[in-house]
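[1] predicted model follows, preceded by the sequence.
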Amino acid sequence: MNGKVIVVTGALGALGRVVTDEAVARGARVAGIDHAAAQSAPSADRIELGGVDLSDAAQAKTAIDDAAAHFGRLDALINIAGGFAFETIADGDPKTWQRMYALNVMTALNASRAAIPHLASSSAGRIINIGALGGLQAAAGMGPYAASKAGVHRLTESLAAELKGKVTVNAVLPSIIDTAANRAAMPKADVSKWVTPKELADVILFLASDAASAVTGALLPVNGRV
């Protein structure tokens, strides 16, 4: 990753922070974009662009362009921004489906569209999306979330085909990620079977690396020890 310029969306979340720290530790320069306010001052190897609603195409373009301008180029986009909701179809609110689509699909779509011109100018342009194993087969109460993640999967495949030979586009499909929020939501679960943010970050950064130059259109399961 040495010398690469990477944009991480959802950079201030549990996974985004780990991916950012790992990328910087491997020599990358990282622009973190998040809906939350920026929390750290700029440094030589990282900047934070806070208060950005990536579900809005104009805001996404401004943030991506600002990140590329700050570092002079863009080599990889890691789309981590997203959300989760659990509710049954019969008793739920249709607005939840719209919210999940906006948070999971539109954020990745808008950031990717904005990044394409920059990534196409890189010698090794990369886009990595965050799908979900639940997007392959949904369980009860997972309809809105799973449908939106299935949309991320199709976005990944279609964009990979459109950009083949120019930019690689892949997605990781984690099972349950070991975060504080998930532990609080499932206090009786066996967390030893979950995927740690570090494990997932390792896979994401592999896909962003030169070693993954021949991999595109992949939906890579990262299912821990389940």
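    Received, thanks.

[2] could you use CA atoms for every contact and neighbour count after this?
    OK.

[3] count the neighbours of G27 for me.
    14 (other Cα atoms under 10 Å).

[4] same check, this time on A120
    A120 sits with 18 neighbouring residues when counted by other Cα under 10 Å.

[5] identify the residues contacting it.
    166-167 (Cα atoms under 8 Å, 6 or more residues apart in numbering).

[6] against L173, how distant is it?
    25 Å (Cα to Cα, to the nearest Å).

[7] could you say which helix or strand holds the residue nearest to Q137 when sequence neighbours are not counted?
    Computed as Cα to Cα, 6 or more residues apart in numbering, the closest residue to Q137 that is not its neighbour in sequence is A146, at 7.6 Å. If you go by DSSP states H and E, A146 is part of helix 143-162.

[8] which SSE is immediately downstream of that helix?
    Next along from helix 143-162, by DSSP H and E: strand 167-174.

[9] which other helices and strands contact that following strand?
    The contact analysis (3 or more Cα pairs under 8 Å, 6 or more residues apart in numbering; DSSP states H and E) places strand 167-174 against strand 125-130, helix 143-162, helix 197-207, strand 219-222.

[10] between helix 197-207 and that strand, find me the angle.
    160 degrees (axes from the mean of the first three to the mean of the last three Cα atoms, to 10 degrees).

[11] which outside residues touch the helix or strand just after strand 167-174?
    Per DSSP H and E, the first helix or strand lying C-terminal to strand 167-174 is helix 180-185. Helix 180-185 is contacted by residues 176, 189, 191 when judged by Cα under 8 Å, 6+ apart.

[12] dropping in the other structure now:
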Amino acid sequence: MNGKVLVISGALGALGKEVAEIAMTRGARIAAIDLLPSKSLQTPGRLEICGVDLTDPGQAKMAIDKAAAHFGKLDALLNLAGGFVFETLVEGDSKTWQRMYAMNVLTAINASRVALPYLARSTAGRIVNVGSIAAVTAGGGMGPYAASKSSVHRFTEALAAECKGQITVNAVLPSVIDTAVNRTSMPGADFAKWVQPREVAELILFLVSDAASAVTGALIPVAGRG
């Protein structure tokens, strides 16, 4: 990981922060992109590019180009930006489906398209997306979210085929991640069965590592303990 430049979208979220912190302790340099305003001071080896709406291709290009100009190269793009909505078909509307697609799919598409030329110049170009186990078999109320994450899975496979031999493209498929937001929204759940952010982060960083150079097009479940 030493010396690698990682672009992380959704970097101010629970998973993004975990990935960034671990990667930096291992010598990586980080471009942290998020829709939210900056919450911390810039530090050596970390560039924050905040207030960026990656559903807009122009803003995605600005952010990725800025990261590449700042560090002089890009080695990995971690598409962690996204969102979740629980909504049944009868109680919801089509705007929710469009919003989930924009947040979970378009953000990854727009960032990846701009990053590809930079990653192709790296000796170890990597893209890691975040899918979901909920997209493998969707339950009631999970339609909009699961449909969007299923699109992430297919996007991952297609892009891996397009980039084979140059850039590896993989996705991690977590179940429920143990975050403060999820605990608040599901107070009656058994938190002990949930996946810890660090566990997902470690898998993501493995896929960025040299040890995963032969892994591409993989959709890897992170199912927790229940």
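    That came through, no problem. Everything quoted here is computed from the prediction, not taken from an experiment.

[13] dump the helices and strands packed on strand 167-174 of structure 1 to a markdown table, plus distance to I80 of structure 1.
    Compiled in a markdown table, these are given as follows (distance: least, Cα to Cα, whole Å):
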| stretch | distance to I80 of structure 1 |
| --- | --- |
| strand 125-130 | 6 |
| helix 143-162 | 11 |
| helix 197-207 | 10 |
| strand 219-222 | 15 |
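
[14] among these, which is the most enclosed?
    Comparing these by mean neighbour count (mean count of other Cα atoms under 10 Å), strand 125-130 comes out on top with a mean of 28.

[15] average distance between it and structure 2?
    Strand 125-130 of structure 1 differs from its equivalent in structure 2 by a mean of 0.2 Å after superposition (mean Cα distance after the TM-score superposition for structure 1).

[16] about what we covered before: and the contacts of helix 180-185 of structure 1, which are buried?
    Buried by 16 or more other Cα atoms under 10 Å: 176, 191, out of the contacts of helix 180-185 of structure 1.

[17] ok, the contacts of helix 180-185 of structure 1 vs L109 of structure 1, which is closest?
    Set against L109 of structure 1, the nearest of the contacts of helix 180-185 of structure 1 by Cα to Cα is I176 (23.4 Å).

[18] OK, contacts around the closest one?
    182, 194-195, 223.

[19] buried sites along stretch 179-196 of structure 1?
    In stretch 179-196 of structure 1, counting by 16+ other Cα under 10 Å, buried: 179, 191, 194-196.

[20] quick one: end-to-end distance for that stretch.
    8 Å.

[21] who's in contact with the residue located most distally from the centre of structure 2?
    Distance from the centre of structure 2 peaks at V90, with 29.9 Å (Cα atoms, centre = their mean). Residues near V90 of structure 2 by Cα under 8 Å, 6+ apart: none.

[22] which one of the contacts of helix 180-185 of structure 1 is nearest G141 of structure 1?
    When the contacts of helix 180-185 of structure 1 are compared for distance to G141 of structure 1 (Cα to Cα), I176 wins out at 15.2 Å.

[23] report the separation between that closest one and A63 of structure 1.
    29 Å.

[24] and D66 of structure 1, that one's in a helix?
    Yes: applying DSSP: H, G, I helix; E, B strand; the rest coil, one finds D66 of structure 1 inside a helix.

[25] count of residues packed around it?
    D66 of structure 1, neighbours per other Cα under 10 Å, totals 14.

[26] so I30 of structure 2 sits in a strand?
    Yes: assessed with three-state DSSP, I30 of structure 2 lies in a strand.

[27] I figured it hits P44, correct?
    No: taking contacts as Cα atoms under 8 Å, I30 of structure 2 lies outside contact range of P44: 9.5 Å.

[28] neighbour-wise, which of those two wins?
    It is I30, of I30 of structure 2 and P44, that has more neighbours when counted by other Cα under 10 Å, with 28 against 9.

[29] report the contact partners of the residue positioned nearest the centre of structure 2.
    The centroid of structure 2 falls nearest to L80 when counting by Cα atoms, centre = their mean (1.9 Å). For L80 of structure 2, the contacting residues are 8-11, 15-16, 129-130, by Cα under 8 Å, 6+ apart.

[30] residues near N223 of structure 1, how many?
    18.

[31] excluding chain neighbours, what is closest to it?
    S175 (4.8 Å).

[32] same check on M142 of structure 1?
    F86 (5.6 Å).

[33] what's the distance between that neighbour and G16 of structure 1?
    22 Å.

[34] those two: which is more packed in?
    G16 (23 against 14).

[35] which residues touch V105 of structure 1?
    Per Cα under 8 Å, 6+ apart, neighbours of V105 of structure 1: 148-149, 151-152, 155.

[36] if we go to 10 Å?
    By Cα atoms under 10 Å, 6 or more residues apart in numbering, the contact list for V105 of structure 1 reads 55, 79, 81-82, 99, 129, 131, 147-155.

[37] between the residues you listed, which is nearest G3 of structure 1?
    Comparing those against G3 of structure 1 with Cα to Cα places N79 closest, at 19.8 Å.

[38] from S213 of structure 1, how far off is the closest one?
    Taking Cα to Cα, one finds N79 of structure 1 at 18 Å from S213 of structure 1.
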